[in-house]
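**Q** Just to be clear, the model below is a prediction. Sequence and coordinates:
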Amino acid sequence: MQPGVEAVVQISKLDEGNNLPHRLKTQPKVGPMVKQRRKKIPEKPNQSLSLWSIIKNCIGKELSRIPMPVNFNEPLSMLQRLTEDVFYSDLLNMAAQCDDTCEEMAYVAAFITSAYAETSVRTTKPFNPLLGETFECDRMDDLGWRAISEQVSHHPPAAAFHVESKDWTLWMETTISSKFRGKYLQIFPQGTAHISFKKSGSHYTYTRVTVTVHNIIVGKLWVDQSGECELLNHTTKDVCRLNFKPTSYFSRDVPRKVTGVIMDGNNTAKYVLSGTWDKKMECAEVQNITIEKSGRGKPVYNCGATKVLWQRNPPMPNCELMYNFNELAVTMNEPDDDVAPTDSRNRPDQRLMEDGYWDEANQEKLRLEDKQRSKRKKRESEAALAAEAGKPYEGYRPVWFERRMDQITKSMAYTYKGDYWGCKEKQEWNICPDIF
């Protein structure tokens, strides 16, 4: 099916016997080596501040340059929020066991969709990471993966992210730009994400869709996702274009709807995907294709029984008192003495906010931003002196990632160097900058 061409899908009755086979198993493994993690955080204080009073003079500006009080934040950094993308990592585990690459792609598509689920109830803003800030999340003992991320650029803000499991690897560099349009805020993620599987040899890339925050001025904030996400298997040339349809009061579509068709390397439809990014994703295998006789001659996909690939986990008890965090988010900011000194857990403003000291958190936030600004001015001064003397100036270099040519996209991107976990084992953090 060509891009932009609609199709009619005819699906047989739901396969009741296989209605929910592959949900994330939230119960941790039992054993002496599994780390005990917290299940709650301090309740959110009852404080409020008008968002409009802060950004009413910022229409059309880049919001990453506007200082915002912690009142609009949640006590997590953007690096930690990025790590939440792998909350439903069990979908990648299922994909890794597939013998058919088109079925494998169906689970990957469900995984991509699941990454947006929390935004339906999380309208708070994560902390903008400081340049050189890192975050590690080691869940090898119970979830089977570990992740490291680093803020590699400040203007434009960019983060590099790397996750490894025994069966798959995920990595990306992401840059986020945003614009305030008056009644709504749009966030545009840029950069390519990669997933590779050891068993099949499949190498996937995909991009992220536009995020829109509505009711900035009046009313209750709500978040929508819209746009097309192209998922491509570079090994087999299988492709899936996930269409995130914008929510509209005038549309007959189900709100937050996501659809897609998986095409193999011969451009033959194999699976039809349908669901919503906040609840679940289903798939059905295409049995035959006919052409609609009337209208525009759309292809009609006659499919077998549907199967639920992913369904969102139920919310935690009293989660509305804890910023609507899920089970993974609650554990992310738990203090840990073994992580790098640049880890988001060590941010004093974020820690104060989690503990309920918002006034003190705002003071610390200003101090850290001033410290970062002073360092940037020093680098600019050094660059000017080097240029005056006709000498090269290297500028800031990330610690755990380096800029290399991406052989898939043929563009420069930050790639994990592979040193972090060895340094953690030895507790050698002397190469970390002083940012807090």
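**A** Ah, there it is.
**Q** only C-alpha atoms for contact and neighbour calcs from this point on.
**A** Fine.
**Q** Pro335: how many residues sit nearby?
**A** Here the neighbour count serves as a burial measure; for Pro335 (other CA atoms under 10 Å) it reads 12.
**Q** this is the other structure I want to compare:
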Amino acid sequence: MSMDAADPKSAGWLSRLGAGLAKSFNEGLDYLAGVEDPDEFERKDAGDGADDAEPDETASERKALWSQLKGMMGADVMSLLSVPVFIMEPLTTLQKMGEIMHYCDILDRACEEEDEHARLALIATLAISTYSCSERTKKPFNPILGETWEMALPNVDGHYVAEQVCHHPPIGAGHAETPKWTYDITSAVKTKFMGNWVDIYPLGRTRIVLKRTNEAFNIITPTTRINNIIVGRTWMDSFGELKVCNLTTGASAVIKFKECGLLGGGRWEVSGEILNAAGEPRMSLRGKWNEKVEVTRPAGGGTETLWTKLPMPTDDNPYGFTEFTRACNLMSTAPPGLLASDSRLRPDRVALEEGANAEAGAAKHALEEMQRAERRRRDAAGTTWTPRWFVKSSNAELHDLEKDIGTDVWEIKPEYRESLTRRLAEKNGAGAGAASVDDVAFDPWEFPDTAKMQVAAASSSSSAAAGPEDATTAGAGSDVVAKE
């Protein structure tokens, strides 16, 4: 049947659909194969249309983002563009990396376990549990080179520190230590932009050492996909294999993360086995990475829950943070003598947390310009950046599965342990009693005069900034904190 002979109502509906596609997809976006949100199949319509509405401001910002991304199909977009604050959350990548410590008390339990395969099951469970923080789809801030983040770990006797050791490509290094175990990670990612989604491939190396048994473990993580970044409700999925190897005994855990299927089938599900050194099954794990993990032992050993996700906060929680993630920004969770380079102090992060998006965008732009200025000075002088607390390993041990980790391995320097020990002993050093981020100024800079730079506001075409911002506030009062 020709269109002329079609029902006028149908023709009108098609016309409206065509106009809507042309508007939403911004000159050609309609060819993209966006992924449906499986939550929509379970969500009950409240009747007020709230779920379907998108603020005009957000819609226009998404279109502006698409104008930057549309020429990058198939590219690694991790560090190719400066993204607007509307798609960001008030954390840095260092803090998000630190969410691996959310359920680190599981490692204490592993240290106390006598059975080798039960220890491995617990460490695999820890690796799975870290994904329970990953359903958030907002992007954290890229750390400034030399930026740090520390935390006194809850529920265990230990501390965690991370530092941005490289900017291009972005690489973070982290170290946690307690009397029972150590956890070292060099973290980077490779991304692939595919139109309406981005695939994220983890790079780097992880080492966990249990001190009592002197066993070392590694973790190889699956792929993560962020769906509907331009059109539709944004959601994430992780799929593929997670592998944990006992590098001392040869035992391993192979856990399959099931990819979300049609109508949301299989989303969040994980299942796998604990294998001995000969590859023979000894235990099985099953559960959902955003809910719980259970272990089943052979020969009638029964099923036991190894981990259950803690309840989410019930008060206003616009970014979907867990209680642990909220604590990442609290001054009270930092060790004494807060380093001036700590992520908590970033003015753009603080502004976004307070809901001042325009100020956050301007502060973000200022920090980026200050970082570029430092790089130009290093290039002109022919020098390179040297991390304060981590050093590049010259002979890092790599497992067969880690041969192509995509980055160097960074290890903690003895100087950090000395600094932390001294600050813990003093407990009243500069910055130790800071009650808020206003008491300490963010200062990760190599050159002291960088903090005094005057940075012009970003152009009006960028949604990352709105109006002038005096960048000197980033370093004002930096003598409040002792620069280690």
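**A** Structure's in. What do you need? This is a predicted model, so every value here is computed, not measured.
**Q** Next, the TM-score between them, please.
**A** The TM-score (TM-score structural alignment, normalised by the length of the first structure) is 0.78; 363 aligned residues with a CA RMSD of 2.5 Å.
**Q** Helices of the second structure, residue ranges please.
**A** Listed in chain order, the helices of the second structure (DSSP state H) span residues 8-24, 56-69, 93-97, 105-112, 116-129, 323-327, 347-353, 357-381, 414-426.
**Q** What is the corresponding segment of the first structure for the third one?
**A** Put plainly, it is helix 93-97 of the second structure. Counterpart in the first structure of helix 93-97 of the second structure, with TM-score structural alignment as the criterion, is residues 78-82.
**Q** Kindly reformat the helices of the second structure as a markdown table containing distance to Thr223 of the second structure.
**A** Formatted as a markdown table, those follow (distance: least, CA to CA, whole Å):
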| stretch | distance to Thr223 of the second structure |
| --- | --- |
| helix 8-24 | 28 |
| helix 56-69 | 21 |
| helix 93-97 | 16 |
| helix 105-112 | 24 |
| helix 116-129 | 13 |
| helix 323-327 | 22 |
| helix 347-353 | 27 |
| helix 357-381 | 29 |
| helix 414-426 | 32 |
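**Q** Export those helices as JSON lines, with columns for mean neighbour count and distance to Cys260 of the second structure.
**A** JSON lines is the format used below for these (neighbours: other CA atoms under 10 Å; distance: least, CA to CA, whole Å):
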{"stretch": "helix 8-24", "mean neighbour count": "13", "distance to Cys260 of the second structure": "25"}
{"stretch": "helix 56-69", "mean neighbour count": "16", "distance to Cys260 of the second structure": "25"}
{"stretch": "helix 93-97", "mean neighbour count": "22", "distance to Cys260 of the second structure": "23"}
{"stretch": "helix 105-112", "mean neighbour count": "18", "distance to Cys260 of the second structure": "27"}
{"stretch": "helix 116-129", "mean neighbour count": "23", "distance to Cys260 of the second structure": "16"}
{"stretch": "helix 323-327", "mean neighbour count": "15", "distance to Cys260 of the second structure": "25"}
{"stretch": "helix 347-353", "mean neighbour count": "23", "distance to Cys260 of the second structure": "32"}
{"stretch": "helix 357-381", "mean neighbour count": "20", "distance to Cys260 of the second structure": "33"}
{"stretch": "helix 414-426", "mean neighbour count": "14", "distance to Cys260 of the second structure": "42"}
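**Q** how about these, which one is nearest Pro444 of the second structure?
**A** The closest approach between Pro444 of the second structure and any of the helices of the second structure, judged by CA to CA, belongs to helix 357-381 at 9.6 Å.
**Q** mean shift between that closest one and the first structure?
**A** Compared with the first structure after fitting, helix 357-381 of the second structure has a mean deviation of 1.2 Å; criterion: mean CA distance after the TM-score superposition for the first structure.
**Q** Could you tell me where that helix falls in the first structure?
**A** Residues 358-382 of the first structure are where helix 357-381 of the second structure aligns, taking TM-score structural alignment as the criterion.
**Q** How far off centre is that stretch?
**A** Here stretch 358-382 of the first structure shows a centroid-to-chain-centroid distance of 26 Å under the convention CA atoms, centre = their mean, to the nearest Å.
**Q** cool, stretch 106-126 of the second structure as well?
**A** Taking CA atoms, centre = their mean, the mean C-alpha location of stretch 106-126 of the second structure is offset from the chain mean by 25 Å.
**Q** quick check: it aligns to which part of the first structure?
**A** Alignment note (TM-score structural alignment): stretch 106-126 of the second structure is matched to residues 91-111 of the first structure.
**Q** Please list the outside residues in contact with that stretch.
**A** Taking CA atoms under 8 Å, 6 or more residues apart in numbering as the criterion, the residues outside stretch 91-111 of the first structure that touch it are 22-24, 86, 88-89, 167-168, 197-200, 202, 231, 233, 236, 238, 240, 242, 262-264, 270-271, 273, 281, 283, 309-310.
**Q** likewise stretch 251-260 of the second structure?
**A** Under the criterion CA under 8 Å, 6+ apart, residues 117, 120-121, 124, 222, 237-246, 266-279, 285 lie in contact with stretch 251-260 of the second structure.
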